[in-house]
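Colleague: Coordinates only, no sequence provided:
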């Protein structure tokens, strides 16, 4: 287990290094000139060149990358070209919106997918189980923007229960108002991701029902449901742990869109604005932080799965 953990750690660090290089080079081929944006439309080429020299943008790209990579190794994500604030400081402030949104979305997805996925598998031969499976497939195909708009129409416009957009200016100083502002965005992401995860849970449950030890338990006198709960659900749990890394990545992608729709001051909305403004240090710092988080989640999922699954330990 220790050797496996060390190998996965080395792969995690290698993945972060490759991701940082790809992010840095990709952002340099985007159209637009940050020096021109800072100097203004009426600026002269000499003024723009002076800004490039002051910001270090006139140096060779390998030197710029090595300097930025050195900062990352020291925990410095860089400084915004437009505002002069630290990228890490801005990410922490924006994460106070994005992280709770992601946690709420994940909890909703699990609350929807786990019980309904098992129910759909157990009742697969009946009308309610089949209808639930068809409904999950239809919901998984719904665009997240359209789903958010429909939830706004129902719960904000028609019923008036929840705010349609925005986030309290005082943020979490008023936890009730902040939580109410996140309910509709979290429902939008959680229901879509939950529908996708439900189909996976259903498939894993059907596979567990067909395993020999579950059928043997049922033959010894246990009901089919009791045999599944006692002997099949641990296998389903291992499968769910495996796919959770992909679900978390999907939630992060969904948050970028949803924060625009609901005007939430999170990391996703910040990224969209900074890409348009060509604030390269801020964009690349945020992207590296998000990439590192996704890779770290995959790393934890791999270790957890190996620790919980005795078959992998025996193979090793």
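Modeller: Everything's here; your move. Worth saying up front: this structure is predicted, and the values here are computed from it rather than measured. Numbers count the residues shown, from 1 in each chain.
Colleague: all contacts plus neighbour counts: C-alpha atoms, from now on.
Modeller: OK.
Colleague: ok, residue 116 to residue 232 distance?
Modeller: Separation of residue 116 from residue 232 (Cα to Cα, to the nearest Å) stands at 16 Å.
Colleague: Show me which positions of the helix or strand containing residue 150 end up buried.
Modeller: Using DSSP states H and E, residue 150 sits in helix 144-151. Residues 144-145, 147-149, 151 are the ones in helix 144-151 that count as buried (16 or more other Cα atoms under 10 Å).
Colleague: what's the answer for stretch 170-182, then?
Modeller: Buried, per 16+ other Cα under 10 Å, within stretch 170-182: 177-182.
Colleague: And for residue 4, the neighbour number?
Modeller: 13 (other Cα atoms under 10 Å).
Colleague: A helix includes it, no?
Modeller: Yes - counting by DSSP: H, G, I helix; E, B strand; the rest coil, residue 4 falls inside a helix.
Colleague: put this beside the first:
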């Protein structure tokens, strides 16, 4: 296992090289540039002014040279400075990453804690009212867009319950846990909702398949309690495809955070990223893309390691 993990870590080098190259090239192909943004604020600029702006931001150099310099700074953990504010991207992200990380972890926790239990209950109560309700809920969560649910909750809460979305500034979990959870709990539930629908369906399908196996019938014939049979014998073997779905939902959580943070005015990485895209602030967009790519790559590695823990017969050679 140690050799496998080391090999996967080494394979991340060419993977990240390809990702950085793709991100860099795609951003250069987008219409508009930082000069257009500045012109929009201060009026049109002549060619001399435009060239001066590009030179000031080192965007007048050849694209390959820009790429090499950018990768060199990334290797030294220098994310550069914002083209708009002039502040260090690393300093800006250091205050926003914990916010998005907490939101993502809460969403993932909701995803797992709701999806797996309902999926198990639907499987052991197959074709009952509970099963039909669980399947309907799963389809609804998968079908409804997260941003639409967020807007519906905001409007209904304000109209029928006289509850307004908290508009106060973000408070750290360590500073005021209750206020922090009040700000993030509903957005996290919305963000993790679609993923929990997929987890419900895969858990139900996997559990139904496992419950038909001979060793489960043997466990029943021994007179074991239902709780023991389900949790000790069936669930662990049914979790492998579920873990795959959970791993695949992580990119969705990262992407969904951009919309949810914008709707609920959460000062996280997603909202910062969206603002940078609108202003064509390349250092921020590039840094966030690379960071999220690393999150997805490490999440896939964690899924593979979890496979071998759930089923010791799985070995990576």
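Modeller: Cool, the structure landed. Keep in mind the model is a prediction, meaning the values are calculated, not measured.
Colleague: just to revisit the earlier point, give me the mean distance between the helix holding residue 150 of the first structure and the second structure.
Modeller: Helix 144-151 of the first structure, aligned to the second structure and superposed, deviates on average by 1.5 Å (mean Cα distance after the TM-score superposition for the first structure).
Colleague: just checking, what packs against that helix?
Modeller: For helix 144-151 of the first structure, the packing partners by 3 or more Cα pairs under 8 Å, 6 or more residues apart in numbering; DSSP states H and E come out as helix 175-209, helix 233-261.
Colleague: Adding distance to residue 88 of the first structure, write those helices out as TSV.
Modeller: Formatted as TSV, these follow (distance: least, Cα to Cα, whole Å):
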stretch	distance to residue 88 of the first structure
helix 175-209	23
helix 233-261	18
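Colleague: Quick one: closest of those helices to residue 67 of the first structure.
Modeller: Proximity to residue 67 of the first structure (Cα to Cα) singles out helix 233-261 among those, at 28.2 Å.
Colleague: which strands and helices sit next to the closest one?
Modeller: helix 87-122, helix 144-151, helix 175-209, helix 267-277, helix 280-308.
Colleague: mean deviation of it from the second structure?
Modeller: Mean for helix 233-261 of the first structure is 1.8 Å (mean Cα distance after the TM-score superposition for the first structure).
Colleague: same question, stretch 183-198 of the first structure
Modeller: By mean Cα distance after the TM-score superposition for the first structure, the fitted stretch 183-198 of the first structure averages 1.6 Å away from its aligned residues in the second structure.
Colleague: for the corresponding residue of the second structure for residue 181 of the first structure, what are its contacts?
Modeller: Aligned by TM-score structural alignment, residue 181 of the first structure pairs with residue 183 of the second structure. Contact analysis of residue 183 of the second structure by Cα atoms under 8 Å, 6 or more residues apart in numbering lists 166, 170.
Colleague: and if you look at residue 54 of the second structure?
Modeller: Taking Cα under 8 Å, 6+ apart, one finds 35, 60 in contact with residue 54 of the second structure.
Colleague: any idea which element it lies in?
Modeller: Using DSSP H and E, residue 54 of the second structure falls in helix 47-56.
Colleague: if I look at the equivalent of residue 302 of the second structure over in the first structure, how far off is residue 245 of the first structure?
Modeller: Matched by TM-score structural alignment, residue 302 of the second structure corresponds to residue 300 in the first structure. For residue 300 of the first structure, the distance to residue 245 of the first structure equals 9 Å [Cα to Cα].
Colleague: Residue 178 of the first structure too?
Modeller: Computed with Cα to Cα, the distance linking residue 178 of the first structure and residue 245 of the first structure is 27 Å.
Colleague: Number of residues surrounding the match of residue 302 of the second structure?
Modeller: Residue 300 of the first structure has 15 nearby residues by other Cα under 10 Å.
Colleague: Residue 241 of the first structure too?
Modeller: Neighbourhood size, residue 241 of the first structure [other Cα under 10 Å]: 16.
Colleague: Residue 89 of the first structure too?
Modeller: For residue 89 of the first structure, using other Cα under 10 Å, the count is 13.
Colleague: what residue of the second structure takes the place of it?
Modeller: The alignment partner of residue 89 of the first structure in the second structure, by TM-score structural alignment, is residue 91.
Colleague: Likewise for residue 43 of the first structure?
Modeller: For residue 43 of the first structure, the aligned position in the second structure is occupied by residue 45, per TM-score structural alignment.
Colleague: Please give me every residue in contact with the closest residue to residue 304 of the first structure other than its chain neighbours.
Modeller: In this structure, residue 304 of the first structure finds its nearest non-sequential neighbour in residue 241, 7.9 Å apart by Cα to Cα, 6 or more residues apart in numbering. Each residue near residue 241 of the first structure by Cα under 8 Å, 6+ apart is listed here: 301, 304-305.
Colleague: try residue 87 of the first structure
Modeller: Residue 87 of the first structure makes contact with 77-80, 281-282, 285-286, according to Cα under 8 Å, 6+ apart.
Colleague: Looking at the residues you listed, which is nearest residue 95 of the first structure?
Modeller: Set against residue 95 of the first structure, the nearest of the contacts of residue 87 of the first structure by Cα to Cα is residue 286 (10.6 Å).
Colleague: What residue in the second structure is paired with that closest one?
Modeller: By TM-score structural alignment, residue 286 of the first structure lines up with residue 288.
Colleague: Next, count neighbours for the aligned partner of residue 212 of the first structure in the second structure.
Modeller: Taking TM-score structural alignment for the superposition, residue 212 of the first structure sits opposite residue 214 in the second structure. Applying other Cα under 10 Å, we find 10 residues neighbouring residue 214 of the second structure.
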